[in-house]
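Colleague: Pasting a predicted model and its sequence here:
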Amino acid sequence: MTEQPAQPLPQKNSEPNTFRDKPVSFVRRSGRMTPSQERAWVEHHTKYVIDVPRGLAATSVAEGSTLDLVELYGREAPLVVEVGSGQGHAILHAATEHPEKNFLAVEVFRAGLARTIIRAETAELSNLRLAEVNAPELLEKGLPAGSVDELWVFFPDPWAKVRHQKRRLVNLDFARISAHALRPGGMLRLATDWEDYAEQMREVLDAAPDFTREFAGDWAERFDGRVLTAFEQKGAAKGRAIRDLAYRRV
């Protein structure tokens, strides 16, 4: 990816609604990156960050820009995609434990991606790539249909206020897009510490024609491939139950 040296993150929403016909699940607000994050981005982002052709918005994906995964990773291997990877704790652990698989971290916050790059360099990972894009657009336009073996959505923004819940990532359209990206038999794994969002996710995916439950009872068992993060521990400490869901692409 060829890009100018990292710039400070925007302080306000840089994704005007006029650029898209539906709301996104994020608002790009953040402070400046730390000096170590800036340095990691400048020195190593071409090694990890995919050069995704853009539409009008800063994190959009242009039409007709399907990526060549074999070229990106230098091999054919099962692909695991994490939506909203944050600082990369889950996907870095998985990429280290499973060198036989390819991993793709999707995140719109550059500071989180830079932190992921720092840890990837320390671990000398060659099977991890990053994408600074709106995840639904990447899944629908940027990845070949049926190319994803597992799709992870761990602790997405709950948009707790009722008036904001239209921004929640997991809805029927996201289920459709996920089914498009996943291979038949591929897995969609989700987790949240917001009960009403967990119930919404379950309702949406139970109704999605391309998915079937991979759990019995109300909730799935905790996915053992998901490392316990400080974020999850904080939610549990506040008394919020951690809910996992698992669905298979039929």
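Modeller: Thanks, I have it.

Colleague: Could you use CA atoms for every contact and neighbour count after this?
Modeller: OK.

Colleague: can you give me the strands in this structure?
Modeller: Under the criterion DSSP state E, the chain contains strands at 79-83, 102-106, 128-131, 148-154, 182-192, 211-213, 243-249.

Colleague: Point to the residue nearest the middle of this protein.
Modeller: Taking CA atoms, centre = their mean, the centroid of the chain lies closest to Val83, which sits 1.1 Å from it.

Colleague: how much space is there between that one and Thr18?
Modeller: To Thr18, Val83 is 24 Å away according to CA to CA, to the nearest Å.

Colleague: same check, this time on Gln37
Modeller: According to CA to CA, Gln37 stands 31 Å off from Thr18.

Colleague: Comparing the two, which residue is more hemmed in?
Modeller: Taking other CA atoms under 10 Å, Gln37 and Thr18 do not tie; Gln37 has more neighbours (21 against 10).

Colleague: got the contact list for that one?
Modeller: Taking CA atoms under 8 Å, 6 or more residues apart in numbering as the contact definition, Gln37 lies against 111, 114-115, 118.

Colleague: let's see 6 Å
Modeller: When contacts are counted by CA atoms under 6 Å, 6 or more residues apart in numbering, Gln37 touches Ala114.

Colleague: Verify the stated contact: Thr212 with Tyr247.
Modeller: Yes: contact criterion CA atoms under 6 Å: Thr212 and Tyr247 qualify, at 5.4 Å.

Colleague: Looking at those two, which has the bigger crowd around it?
Modeller: Using other CA under 10 Å, the more surrounded residue of Thr212 and Tyr247 is Tyr247, with 22 against 17.

Colleague: and the more buried one, what is it in contact with?
Modeller: Contacts of Tyr247 by CA under 6 Å, 6+ apart are 187-188, 211-214.

Colleague: Use this one as the comparison:
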Amino acid sequence: MSEGVTPARPHHKLTDDGRRLREVLSYSRRGARFTPRQAEAWHAHQAAWVIPDEAVDRPGFAFSSWFDREAPLVVEIGSGVGDATAALAAARPDVNVLAFEVWRPGVADTLWKLSEAGAENVRLIGVDAQWAIEHLVEPEQLAEVWTFFPDPWHKKKHHKRRLVGPAFSHVLAQRLVEGGLWRLATDWADYAEQMVEVLDAEPLLTGGVVDRWDARPVTRFERKGTEAGRSITDLTYRRSSASSSST
């Protein structure tokens, strides 16, 4: 987003002696084998709706250039198998949706669901969302962000890998337009408490726990949480001020 060399993507950083640098990431990559339906959807729609990971390394890269029009930009962090992505994008054809998902079969499932829903206003990419939002998204560019059921990293020693932490939350708040929304949901009570603690402390955001967003469909992850006896917490925070410089 700024002039000069774009910082290296996660997994591309090396130590001084050429070894791959281990980084703390908010996700883990799983297997990439396709089912027949996933393979069919991938071959039919990947070229039009999936941004190649390597594209972000090109000078002058901009997410807006991958959409067919100018429209408010909504980001989904962790689109999974696309249940929410397809339903929400189809219901809001006036926005462009940029969905981050590192699990390739999930991306293929999403492509199939987008096609079934007739939602052509979505682009998907598999790079690290935290890195991309910090380095490739301009301040005050995002109309809305969706983060539904992010990896809870429920073991205490792994809490540092949780997506919603002070540093990233400040970066994301800066990328929201004034009045822009960050919608979140989780089925882990301690993660909900952490979200409230972190986001309440962010001076650019106001909000808190809210009633369930009616537009959000019940996803596979939500059903699993409910079946396991966990309560669902929805949160919404609004960007309250445009008076902040970028990081």
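Modeller: Now that the structure is in, tell me what you want to look at. Note that the coordinates shown come from a computational prediction; the quantities given were computed from them, not determined experimentally.

Colleague: sorry, back to before: what does the residue nearest to the centre of the first structure align to in the second structure?
Modeller: Here Val83 of the first structure is matched to Ile77 in the second structure, going by TM-score structural alignment.

Colleague: Please apply the same query to Gly235 of the first structure.
Modeller: Mapped onto the second structure by TM-score structural alignment, Gly235 of the first structure lines up with Gly225.

Colleague: Could you do Arg110 of the first structure as well?
Modeller: By TM-score structural alignment, Arg110 of the first structure lines up with Arg104.

Colleague: List the contacts of the alignment partner in the first structure of Ala143 of the second structure.
Modeller: With TM-score structural alignment as the criterion, Ala143 of the second structure lines up with Asp149 in the first structure. For Asp149 of the first structure, the contacting residues are 78-80, 182, 186, by CA under 6 Å, 6+ apart.

Colleague: which one of those has the most neighbours?
Modeller: Leu182 (27 neighbours).

Colleague: From Trp182 of the second structure, how far out is the match of Val83 of the first structure?
Modeller: Ile77 of the second structure sits 11 Å away from Trp182 of the second structure, going by CA to CA.

Colleague: Ile51 of the second structure now?
Modeller: Separation of Ile51 of the second structure from Trp182 of the second structure (CA to CA) stands at 23 Å.

Colleague: These two: which is more packed in?
Modeller: More crowded of Ile51 of the second structure and Trp182, by other CA under 10 Å: Trp182, with 25 against 18.

Colleague: Next, the contact list for the equivalent of the more buried one over in the first structure, please.
Modeller: Here Trp182 of the second structure is matched to Leu188 in the first structure, going by TM-score structural alignment. With contacts defined as CA under 6 Å, 6+ apart, the neighbours of Leu188 of the first structure are 150-151, 246-247.

Colleague: Now with 8 Å, please.
Modeller: Counting by CA under 8 Å, 6+ apart, Leu188 of the first structure touches 150-153, 178, 246-249.

Colleague: Can you lay out those as TSV showing distance to Arg28 of the first structure?
Modeller: Below are the contacts of Leu188 of the first structure laid out as TSV (distance: CA to CA, whole Å):
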residue	distance to Arg28 of the first structure
Glu150	26
Leu151	23
Trp152	21
Val153	18
Ser178	23
Ala246	29
Tyr247	29
Arg248	31
Arg249	31
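
Colleague: For those residues, which single residue is the most surrounded?
Modeller: Ser178 (26 neighbours).

Colleague: shouldn't that residue be in contact with Lys141?
Modeller: No: using CA atoms under 8 Å, Ser178 of the first structure is not in contact with Lys141, being 11.5 Å away.

Colleague: sorry, back to before: now for the contacts of Asp149 of the first structure: which two are most distant?
Modeller: Pro78 and Leu182 (11.0 Å; CA to CA).

Colleague: Mutual contacts of these two, please.
Modeller: Shared contacts of Pro78 of the first structure and Leu182, defined by CA under 8 Å, 6+ apart, comprise 148-149.

Colleague: I'd like the contacts of Asp149 of the first structure laid out as TSV, including distance to Trp219 of the first structure.
Modeller: Shown next, in TSV, are the contacts of Asp149 of the first structure (distance: CA to CA, whole Å):
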residue	distance to Trp219 of the first structure
Pro78	26
Leu79	25
Val80	22
Leu182	22
Gly186	19
